[in-house]
Every structure is written in C-alpha cells, then in structure tokens.
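> coordinates only, sequence not included:
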C-alpha cells in the first residue's frame, strides 16, 4: 500500500488512528485561478480547508495579474504565508496611501510592476515565515522559521533571518546540479517510494542507479 495518497485532503494519520485535520494537501483544497500547485505539497493551518488559499496568500485576489506557483512535495509550516505583488502600495509619489482602492471605478494600480512568486520542488518553509512579492525559491531549499524572504533563494540553500540570507548550501555545487538533473520529484510515486531509503539517507549513488 502506498505511503502517500494523492487524493487525500488531510494526508496525515496519527499513530492512534486519528486523522490530523490541520494539514492539507494544497492541490486538493485550493481552487484559485492564480495559484498553480504541484502534487503532495502540504500546508498546516488551523482554519477550514476552504479557507486555505486566503490564509496562504491573503492578497492574491482572483483578478490579479501575478501568480503563486508552488511545486511538488513542498512543505509549508503553520503560520507561514505569501505576500504577493498586489499587496504593494504605490511608492513613486509623495504618498503610499492607496487612494484608488476605495472607489470601485478606480480600484487597483495597473501601473505597478508585478512578478510571479515561484516555489520549486521539495522546499521546506518553516514556521511563521513570510515570503515577499515576486520571490523565486529554488528546489530543495530550506527557509528557517520566522524568516522574511525578500530575495530569490538558490536551489538547496538554507536561508534564515530578516531579511533572509544564505546560512549555508546543503551540498556542493556539483551535487546540487546532479540532484536537479535527477529531479526525483518527477518520478512516478511507486518509483519514489521504492527508492525512499536512498532519498532519506542521502545516497546519491543509489539515486543514480534508480
């Protein structure tokens, strides 16, 4: 029997048999035209499943220009959220007060620059992290708890702080390149689970031969 169930809303069952209701597979609870989410990516929060999109990205309205793109096997801890481009206020003039949003006919600032926010695959975003507009987070990266991510994060980097900075790289550059080329997250689930020991133990030779 597979470890993962792609169709589950709540993918975690505790050892006593209780379904853990705070963790959801994003793809199965989010129906939003500006969000693209890969399989097995999960988010933990205390709201209802139908509230997930609003909690995850509170400023990403249905009519905005930017997108939030989240890859496969992403792990997003409780309290973390994305501030997307439409949350920005005008900053070119002498005031940042968003006068136009208070009248339907003038709502929005279509002249403000927007950029998609993109999270790669197998990214771990720790508790209470804030991801700012337009950030690109590479596959395999780790974002420490309570970080404020204001700039792009390279693949397999560990970042933390406010603003978040690189603490270390998880592996040497040549290994990172090889892991990105292997792209295990694109394998069929049965192949991933058959070679889970290689992934968990950091057995690169095993992954090469899989």
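Everything's here; your move. Note that the structure is predicted; figures quoted are calculated from it, not measured.
> please make it C-alpha for all contacts and neighbour counts, starting now.
Will do.
> could you say which helix or strand contains residue 190?
helix 189-194 (DSSP states H and E).
> ok, and what's touching that helix?
Helix 189-194 is contacted from outside by 2-3, 184-185, using C-alpha atoms under 8 Å, 6 or more residues apart in numbering.
> and for stretch 199-210?
By C-alpha under 8 Å, 6+ apart, the list of residues contacting stretch 199-210 from outside reads 182, 195, 197-198.
> now those residues in TSV, with neighbour count?
Converted to TSV, those look like this (neighbours: other C-alpha atoms under 10 Å):
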residue	neighbour count
182	15
195	16
197	13
198	17
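> which pair in these spans the largest distance?
182 and 197 (15.7 Å; C-alpha to C-alpha).
> tell me how far the lengthiest helix in the chain lies from the chain's centre.
When the chain is parsed with DSSP state H, its longest helix is helix 173-182. Once both centres are worked out by C-alpha atoms, centre = their mean, to the nearest Å, helix 173-182 turns out to sit 21 Å from its chain's centre.
> just the buried positions in it, please.
Within helix 173-182, the residues that count as buried by 16 or more other C-alpha atoms under 10 Å are 176, 179-180.
> which one of the contacts of stretch 199-210 is nearest to residue 100?
residue 182 (48.2 Å).
> take the one below as the second:
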C-alpha cells in the first residue's frame, strides 16, 4: 500500500468532509501541497472561501506545504484587507468614486506584508485566523481559535489572541535534524515504508531510513 491517491478529492470513502484541496482550489495565487487536507462537514471542497480579501487584482500568494491538517473555519486574511494608516482616517473613501477617488492612496502607502507561507506537516486548529504575510514553519501547531499576527517557528505550538508561544515541541537540536531530514520531501514509496518511524519520536530510527 502506498497511501491514498493525492489526486482523489475525497480520499476517505464515504466521508466527504475531508478533502485534498490541491484538487479543488482554482486560484493560481493559492498553492497547495500534496496530501494537505481541509476538514469541513459543510463544504470541504470550497476552501477558497476561507481566503479573504484575495481579489483578482491581488498579487500576494497563499502557499501551503504538504501533509498539512486544516480544520474547519480557519481564515487567511490577505494583504488587500489593509487600509492606509498614515493619515488621520483609515476609511477607504476612494473605493466609492463619485469624487472621492481624488484621495486614492499610492500603492506604497498600503501596508504590505508579502506572501503568506505555511510549511509542511502543519496543523492549524478550528477557526484560527492567519494575518497577512505570516510565515509558519514546518511541523508547527496552531491552537484552535488563535489569531496569528507574527511568524511561527518550526515545530512550535502557539495559541491565543494574539497567538503566543505555548512551547517548542522538541529540543532545538532535534528540530534542526527534522528540518534537515524533511521527510515530507521523500517519494511516497519511502514515506509509506517508514510511517512507523515518521509518527514516532525516535530520531535515530528516522535518520536510518
């Protein structure tokens, strides 16, 4: 057995609330890795609705790695949500035209945080919110209902509003080794042969693969 077919939208037979969303996302600025799933009993295929303020003219990307577990109701706030903040009012008068377009800000006046990048093997809990330009490292865990306003290091658990570090999952030397091994980049045959070592916590065994 070499695991589920990554091209199968619903890899769990009779359980459509789990979806490998690489097969359903159509926006070219949303990039999803193999085996990353979204769990939503209402409509697991429509993951795009969770990516907010990502208009057709937006250039920023949402990049999510492989083997991520994404819970229902998570939201990614993209850069087009931002308003100019350097003046006395943040109200977007210009979008309503009718003479108000005269205060159209220059593009450099909008806060821009860059692409939002989620690593591999990341678990994002129920109804969490990820703000624009956030980078979440491989192996991180985002607790349910967290609001992530700053980058999250690999193999770190964060939670709360704003999200704070709860703990690092493993000592730093083990984290460094796991990042070097990067099992998620192995071919699926090798991953399937070594599942017991991947889900365990024996670094020597994983290194021996």
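Looks like it arrived, so ask away. Since we're looking at a predicted model, the values are computed, not measured.
> give me the TM-score for this pair.
The TM-score (TM-score structural alignment, normalised by the length of the second structure) is 0.91; 203 aligned residues with a C-alpha RMSD of 1.9 Å.
> before we move on, back to that, mean per-residue distance, the helix holding residue 190 of the first structure versus the second structure.
Once fitted to the second structure, helix 189-194 of the first structure is off its aligned match by 0.8 Å on average (mean C-alpha distance after the TM-score superposition for the first structure).
> beyond that helix, next helix or strand please.
Next in sequence after helix 189-194 of the first structure, counting helices and strands by DSSP H and E, comes helix 196-201.
> which residues in the second structure does that next one match up with?
Aligning helix 196-201 of the first structure against the second structure (TM-score structural alignment) gives residues 195-200.
> before we move on, what about stretch 121-136 of the first structure?
Under TM-score structural alignment, the match for stretch 121-136 of the first structure is residues 120-135.
> quick check: end-to-end length of that stretch?
For stretch 120-135 of the second structure, the first-to-last residue distance is 12 Å (C-alpha to C-alpha, to the nearest Å).
> and it, which residues are buried?
120-135.
> cool, and stretch 159-172 of the second structure?
Going by 16+ other C-alpha under 10 Å, stretch 159-172 of the second structure has these buried residues: 159-160, 163-164, 168.
> thinking again about what came up before, closest to residue 61 of the first structure out of the contacts of stretch 199-210 of the first structure?
residue 182 (35.5 Å).
> how near is that closest one to residue 141 of the first structure?
16 Å.
> next: residue 64 of the first structure.
Going from residue 64 of the first structure to residue 141 of the first structure by C-alpha to C-alpha gives 27 Å.
> who has more neighbours, the two?
With neighbours defined as other C-alpha atoms under 10 Å, residue 64 of the first structure and residue 141 compare such that residue 141 has more, 24 against 16.
> ok, that one - contacts?
122-124, 153-159.
> which residues touch the strand or helix carrying residue 160 of the first structure?
Per DSSP H and E, residue 160 of the first structure falls inside strand 157-161. Under the criterion C-alpha under 8 Å, 6+ apart, residues 138, 140-149, 153, 165-170 lie in contact with strand 157-161 of the first structure.
> for the spatially most central residue of the second structure, give its distance to residue 190 of the second structure.
In the second structure, the centroid-proximal residue (C-alpha atoms, centre = their mean) is residue 118; its distance is 4.0 Å. Computed as C-alpha to C-alpha, the residue 118 of the second structure to residue 190 of the second structure distance reads 24 Å.
> residue 47 of the second structure too?
From residue 47 of the second structure over to residue 190 of the second structure the distance is 29 Å, taken as C-alpha to C-alpha.
> ok, the two, which is more surrounded?
residue 47 (23 against 14).
> residues touching the more buried one, list them.
The neighbourhood of residue 47 of the second structure, defined by C-alpha under 8 Å, 6+ apart, consists of 21, 24-25, 38.
> take those residues and write them to CSV, including distance to residue 64 of the second structure.
CSV is the format used below for those (distance: C-alpha to C-alpha, whole Å):
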residue, distance to residue 64 of the second structure
21, 10
24, 14
25, 12
38, 12
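> among the residues you listed, name the buried ones.
21, 24-25, 38.
> how about residue 58 of the second structure, what's its partner in the first structure?
In the first structure, residue 58 of the second structure lands on residue 64 (TM-score structural alignment).
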